[in-house]
Each structure stands twice: as C-alpha cells, then as structure tokens.
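Colleague: Quick one, what's the 3D model for this:
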Amino acid sequence: MRVVLVLITILLLTSCGASATAVATQTGGGTAVAPTPVPSPTTIPTSSFYAIELSAGQQALVKIDHVFAIRHTIFQVPTNGWLASFDLWPVAGSGGQFVVAYAPPPPPGEINFGFTSLYLLPQDGGEMEPLLGPQVDGELFFNPVWSADGQSIYFSHVTPREGEEYAFDTTLERLHLPTGHIDLIAADAIWPQPSPDGTMLVYVLVEPVTLANSLVVADPDGGNVRELAGVEMFTAVDAPVFSPDNQMLYFSAVEPAAARSWWERLGGVQVAAAHNLPSDWYRLPVTGGEVERLTTINGVGLYGRFAPSDVPTFAFTSQEGIYEMAADGRDLQIWLAGVFTDSLAWTP
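Modeller: Take a look at the predicted model:
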C-alpha cells in the first residue's frame, strides 16, 4: 500500500479521487522502550512528542514521553486505513485537539489510494469527528495545520477541474471554525505553516506545469505575498516551519543532483515535493537571503518542530527515527530509532 501512496504523492497535482467516512478510534496502553542517548538534563525538554509511527506494516498516532521514551497509543489506524498527517492544538494535560488528514479503510477487496479527508480527534484519543470531506469524486484534503490562535485551520485542497479529464486544481484554504467559513488563501500551494506570533504564513508554491517549488511568506489571510529568494537551487522544498522568534524559516529540500537521480529512476515523472526523496534541513531569514544547510543525512520524510523549552531544540521525524539537534544544526543525533512519518507535535 505504501508504494501506491508514494506514487499518489508524486503525482498529487495531476491525479486524485475518492471518498471518505468517519470511523471510531482504537486506543491502547503504554509500552516502555529503551531510549537512545539524549542531551544533558540541563538542556533536555521535559514535554512529550506526538508522532505517526509505522511498525510491522501498521500505523499508529503515538505519544512518546521525552524523558523515558514511553509510548502511549492515541489512535491505532485500522488495517488498510491511512493516516497521512496531523497537527495539534495542545492544552496542558488534556482538552486539546488534533486535526488529521485521514483515509479510512475502503470496503473489502478495494485499494486505499490515500485520498484523505479532515477530522478532529481529542488530544487524549477518542472518537474522530468529521470536519471536511469530499462533495464530488476526486476531491482531496491534506496538509492541515492550526492557526496561531486555534480558531482556524489551514489546509490544501484538490478538486477535479470540470469538463477536463484527469485535470485537477490545488488550492490553499482556511477554515474558520466558529463560523464554518472557508477563505481562499492561494492557488497551487501546499505545506502551509503560520508563524508562532500569528503575523505570517509560509507555504510552498508549486508551479503547475514544471512543478518547480518556491517558498512564499504572506499575511495570515494570504495578502502581501513575498516569494523568498534563495531557494532556486533546489528542485523540491517542503515542510517549512518558523523559528520560535519568527525570524528564520526551516525547510526540507532536495539537492538537484538527488532529484535528477530519482527522475531517471521514475522514467521522467516529475516530483512535486521533497517528502519522499532523500533530503536535508536548511534555513534562511524570513526576508529571504543566504540559505544555510543544517544537516547532511539524506533522510526521507523529514518533518520538524521546535520544542517548547528555554533552550531551542529542533526535533524532526524521518523514516530512520526521531532526530534532535540544536537550532543551528549542531549536536544532531537520533533520539529514537524507528519509522516515523509526516508529522510531529510537542505537548506544552
């Protein structure tokens, strides 16, 4: 199933289609694991991770204690279901909510192509609540993230183009939860992420013909668009995130040489995003400028978040495990080995 989903991701801006329904969660208990070495107690964050773990072919949304590395299952994905990503609006203790992009299991004998709808899920587990689903065949919702004030959700939306076979439009939109109103933020845009102070929004703009990527910073409503200079060297960029002080942008990117190699393997299929290709972390000022490379791991599925601690710690998931490093890329290490995909969140 993963192969099918990877190909769907690669061709995301050119082909999609399916439907979705709500399902009940399945919860489980905690399992103790031996943690790998972590930073010294004077610098270690004391909160917990939330991540999507893939083990023995099964996905689960898990909470992992950062001190003792104890796992607790929040949502066990049913066989043939697909949890693409999540974002958390946290509340200390409990009471927060995940927004998730999820494709429930299809009827027996059918393939799950990973066409996701949006759901809300309590922070401590429970029943999924449908939020946004398809109104027509071929509609897809993905990349959901909370606004800085917790009142809105940004997401990308794929819809079939009327009257054109195998033609689709991708838009970045914002759902205002108290009213249900949806705003159009940008066309041909994916990977939205608001700044911690709520004054900016970053996203990846994908040119629909060449699939060239660029980083764009805008106001929260999509106005005052600024395409950042400095990322032209990369064939694909994704998973942007602001630094805690709102001054820097971190992002995952694929070097041109790596992209060419994958182009040859895929027989000419262009890649719309870096997420399923070997990539590394980079950063640049929110105003654009010189790009600084932070890692040289050639990891797959990189997705990162800063820890809520006094000492800036950047953690990120990958198909090799959960990594941690200082904000400038120093002290990089695998904190917990395993396969963790596409999302990461910290408790307060």
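
Colleague: For the rest of this, base every contact and every neighbour count on C-alpha atoms.
Modeller: Fine.

Colleague: Tell me who's in contact with Gly81.
Modeller: By CA atoms under 8 Å, 6 or more residues apart in numbering, Gly81 lies in contact with Tyr102, Ala103, Pro104, Pro105, Pro106, Asn112.

Colleague: Nearest residue to it in space, please, no chain neighbours.
Modeller: Pro105 (4.2 Å; CA to CA, 6 or more residues apart in numbering).

Colleague: to compare against the first, here's another:
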Amino acid sequence: MKTFRLLAIGLALSACSIEISDPTAAATAASQLPGATPAPTRAPTLAAPAWETLGLTGSLIYTQGAQGIKRLDLATGNIDSVFTPPEDAWLTAAAVSPDGKTLVMAYAPPPPAGEVQLGYTSLYQFSIGSDPAAAPEPLITRNDPQESYFTPAWSPDGQYIYYAHFIPVRGSGGNTFKYTLERIRYSQGGRPDILIEDSIWPRLSADGTKLAYLKFDTENFNQELYMADADGKNGSPVLPPGEFPSVDAQFFSPDGKSIIFNAVGEGRSPALSWLDRLTGAQIAEAHNVPSDWWSVTLGESKATRLTEIYDMSMYGNFSPDGQYIAFTSATGMHLMKPDGSGLTPLAPIDAPGTVEWAP
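Modeller: Sure, this is the predicted structure:
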C-alpha cells in the first residue's frame, strides 16, 4: 500500500483543477494573455464595462478563496459579494443551482481556536441573495477528520448534487487514500450513491444524460478524461491513453456533442510525468502548470486546440446561449468564443477558483 501523503484537497479548484491545490493562494501571473485586449482598469461601478458591445446579460458567480464568493454583473460591470466567509475559513468551489437561487460550496468553517485550518472541506448550501455574512448550512459533512468533499456540480434538473469524495484509508500495511465520485438527491437527502471508484471532477451534459469525469490512478497519479451515463454506468475514455500528460476542468458543449477541457502539452507529444510535477503535498496537474483549452468531439479521438495562452488554474463554463465561454485563471477572469477566438478580459481576480453563469 502506498504511503498516504496528505494531499491538501482543494482540488482546485479544485480538483483537478481538481487538483488538489490551494485555491486561496493569490494569483501571481498578472501578465496579459496573448491575443487579449488590455484588461479594463476602470472602477467596477463606472457606467459601461469594456465588453459592453457584446450585449452580455446575467452575471458570473465566482469563488475568491478567503474573500469568498463574488458576482460580476455582465451588463453593468459591477462586482458585489455573494458570500463572505469568516477569518480562517476555507473555500474551494461553488456551484449555482439551475434556478439561480442556491449555491452548493466546498467549504470548511474556521477551526476551533488554536487549531490550524487544514482545508478538508464538506459541502454546504447557501441562498443567493442572503446576507453575505450569513453562515452556510451543512449539506454533507465529514465523519473522518481527513476526508474531504469537493467540486460539487448540480444535475440540470436540480434533483442531484454530484461531487468527488477523498477518503483516507488506514491499515496495518500503511496509510493510503482513494477517491469516489458520488451523488445525492438534493431535496430528499439520504445516503449518497457511489457512482464510480477512483474518479474525480464530475460535470453533467446540459440534457443531464452524460457525465464527464477524470479517472484517477492512485498508484502513479495519472488522470484520464472519461464519460459515462449520468448514473456512472458505461464509462469509457474520451481521449486515447496518454494523449496529454494531464487534463482537467472539463465541461460539455451546450449540444452535448463535444467536451472542452484544460490540458498540459501539445497533444501526443513527450512531456513531464505526473511525479515530475508533484510539488510538496500538492498534486500538480493542468491546473497549476501552464496549459490551454482544447476541445474534442465525442466519438472522435483527435482533440483541437482552442487557445495558446499557457495559463494556469483554469476553470470554465458556457454561457446559457452557448455563444461564449467564461473562465478564470491565474491571470484573471476572461471571456472567449467557443472556438477560442475573441479573448476578452473581464475582471482581475486574487485567487483561482470556479466560475458559473447565473441569471
């Protein structure tokens, strides 16, 4: 059995991106992305955002580590707080319900006085529009002090919450760990359904029939992009084995015919191994080494590169109309068209995390 290394579960955003990385660390790469227009420097309360001509509506809700959860109004450019965590809390990801009313977040409250925050998160819920300083309500809590729940995702019908579960395994031969991908009925509670072993980072297709996830090898720390039915059955790889040294942050196109993902390397080319990218207690992956957005049509094996920005800590989502992709990264929050063109800065950020569109 492999010696259990305490992997700070931030999954980075998590997880892979679900990495298991510290999403509260301030972004250090403030340079402008290649091909992007300069980021706006105006105060967020001034009249017209720099992207006004795009006619965007709704808002983007995104996590900011110790600063909590923010909301960018795409029509006005104003930024306000949705949830402000207390000091020493830990927040890695947040998912917006299909009706735009509820957040489910991977969150660890402040530890008791004198203890250190270790970042093992449970799942909590929070009503959007509540007092930002209000305490979130527990949804799924830890039984073991070293287990963690992370990267929550709603099913499109709002009936289920999908998430990844980090489980420490202790035995006479040593300590190790495992991951499971699970779901729970949001309205009814009850026991979680364990869908897939050794897997992380669930994302659902818009029609709710397909599940994209990362198959994780706990022996060599490799991860591969997979797809299954919504109940976890009939899983199969989306890409040829070893196509990229690391992938993460995947999400479906609105029509469900392709998957956008973040990847390290050029595709089918030599690159550093997983172990070469381990840094201390963190798992290095596409999330915290220079990487780009790629797309693959389901049923085909050849991936298409969308960007050449070599950014880090990337996490994205399609707009409701499918016309744009918003994503956060080490260099800020950005917008692009589905083919990777039209790269536009939206706002600076202080910590990598998740971003989702909301009404």
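
Colleague: Let me see the TM-score of these two.
Modeller: Superposed pair, TM-score by TM-score structural alignment, normalised by the length of structure 1: 0.83. Supporting alignment: 321 aligned residues with a CA RMSD of 3.0 Å.

Colleague: Let me know the distance separating the residue nearest to Gly81 of structure 1 from Thr116 of structure 1.
Modeller: Distance of Pro105 of structure 1 to Thr116 of structure 1, computed by CA to CA, to the nearest Å: 11 Å.

Colleague: Repeat that for Asn246 of structure 1.
Modeller: For Asn246 of structure 1 relative to Thr116 of structure 1 (CA to CA), the value is 31 Å.

Colleague: What's the match for the residue nearest to Gly81 of structure 1 in structure 2?
Modeller: Using TM-score structural alignment, the equivalent of Pro105 of structure 1 in structure 2 is Pro110.

Colleague: Contacts only, for that match.
Modeller: Pro110 of structure 2 touches Pro86, Glu87, Asp88, Ala89, Trp90, Gln117, counting by CA under 8 Å, 6+ apart.

Colleague: I'd assumed His334 was in contact with Ile349 of structure 2.
Modeller: No - taking contacts as CA atoms under 8 Å, Ile349 of structure 2 lies outside contact range of His334: 10.2 Å.

Colleague: show me the contacts for Gln125 of structure 2.
Modeller: Counting by CA under 8 Å, 6+ apart, Gln125 of structure 2 touches Thr102, Leu103, Val104, Met105, Pro136, Glu137, Pro138, Leu139.

Colleague: typo on my end, Thr46 of structure 1
Modeller: His66, Val67.

Colleague: Looking at structure 2, name the residue matched to it.
Modeller: Match for Thr46 of structure 1 (TM-score structural alignment): Thr57.

Colleague: how near is its match to Arg71 of structure 2?
Modeller: Using CA to CA, Thr57 of structure 2 is found at 13 Å from Arg71 of structure 2.

Colleague: go on, Asp321 of structure 2?
Modeller: Distance from Asp321 of structure 2 to Arg71 of structure 2, by CA to CA: 19 Å.

Colleague: And those two? Which one has more around it.
Modeller: Neighbour count, other CA atoms under 10 Å: between Asp321 of structure 2 and Arg71, Arg71 has more, with 21 against 7.

Colleague: Mind reading off the mean deviation between the helix or strand where that one lies and structure 1?
Modeller: Element membership for Arg71 of structure 2, per DSSP states H and E: strand 69-73. Compared with structure 1 after fitting, strand 69-73 of structure 2 deviates on average by 0.7 Å (mean CA distance after the TM-score superposition for structure 1).

Colleague: same for that strand, what does it pack against?
Modeller: strand 59-63, strand 79-83 (3 or more CA pairs under 8 Å, 6 or more residues apart in numbering; DSSP states H and E).

Colleague: what stretch of structure 1 lies opposite it in the alignment?
Modeller: By TM-score structural alignment, strand 69-73 of structure 2 lines up with residues 61-65 in structure 1.

Colleague: Now find how far off-centre that stretch is within its chain.
Modeller: 16 Å (CA atoms, centre = their mean, to the nearest Å).
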